[in-house]
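[1] Quick one, structure for this:
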Amino acid sequence: MTELRSPGMRADVIAALEVLATLVPEAVERWPGLTEAVHRLVDDTVRGRRDVAESVGWTLRDEHEVAAIRAVPVPLLGVLDQLDPVAPDPAHLRHPRWPHVRTAAENAREVLTPST
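    Below you'll find the model as predicted:
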């Protein structure tokens, strides 16, 4: 396994993926929530660097993980762009494209946390 320079940030990314993969409208009051997950994943990982591939060695181990992370913002930003920025979390989770967000997040989480 490659040693990472920022394992704490990797843990934050995995936690964000967990939220996106499992959050349901009936349980939006959990912590971290949707806002924190979006911030950790999109702002800190995807937009925080010119290219998410620059995260290899810091929070991501290889190009396989980069591809998995790149797949999450596509449906996520699509949902966010279609709703008012201050729309309540349940509105996001009930959006017709939210299942795509959930699937992409779950796939990325599985790539970043393979079972041994």
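
[2] switch to C-alpha atoms for all contacts and neighbour counts from now on
    Noted.

[3] and residue 115, how many residues sit next to it?
    Counted with other CA atoms under 10 Å, residues neighbouring residue 115 total 6.

[4] Could you tell me how far it is located from residue 36?
    26 Å (CA to CA, to the nearest Å).

[5] Also residue 11?
    From residue 11 to residue 36 the distance is 13 Å (CA to CA).

[6] swap in residue 95?
    Distance, residue 95 to residue 36, by CA to CA: 19 Å.

[7] Now the second one, please; I'll put the structures next to each other:
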Amino acid sequence: MHWLVDDTFMDETGARAMIPYLFCDEEEADLVQIVVDALVHVLDDLGPTAPDSAYLDHPGWIDVLDSACAAYLALAPGKRSS
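    Down below sits the predicted model:
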């Protein structure tokens, strides 16, 4: 969570700003941007001081998990043709 938001500022600049430094192309960046957007939605709802259990219980957490899984599967070594 900290890496996606705090360390990269993708919540402010967008994942496409990390091409070619972190992502090879728009497809990769867009997959990660979906994760960032889902995560920011939960963070905005709960604020920075909520306990971990509140994040896990938030109805939007499933979107974080689903989008992170999709990005991971698409970006995993050996999955990309480039």
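
[8] neighbour count winner among residue 95 and residue 36 of structure 1?
    residue 36 (16 against 13).

[9] The more buried one contacts residue 18, doesn't it?
    No. Between residue 36 of structure 1 and residue 18 there is no contact under CA atoms under 8 Å: 11.6 Å.

[10] how about the helices in structure 1?
    Along structure 1, counting by DSSP state H, helices occupy 7-22, 34-38, 63-70, 73-82, 89-93, 98-112.

[11] which part of structure 2 lines up with the last one?
    This means helix 98-112 of structure 1. Using TM-score structural alignment, helix 98-112 of structure 1 lines up with residues 61-75 of structure 2.

[12] Would you indicate which residues of the matching stretch are buried?
    61, 63-64, 67-68, 71, 75 (16 or more other CA atoms under 10 Å).

[13] For those, work out which two are farthest apart.
    Between any two of those, the greatest separation by CA to CA is 20.9 Å, found for 61 and 75.
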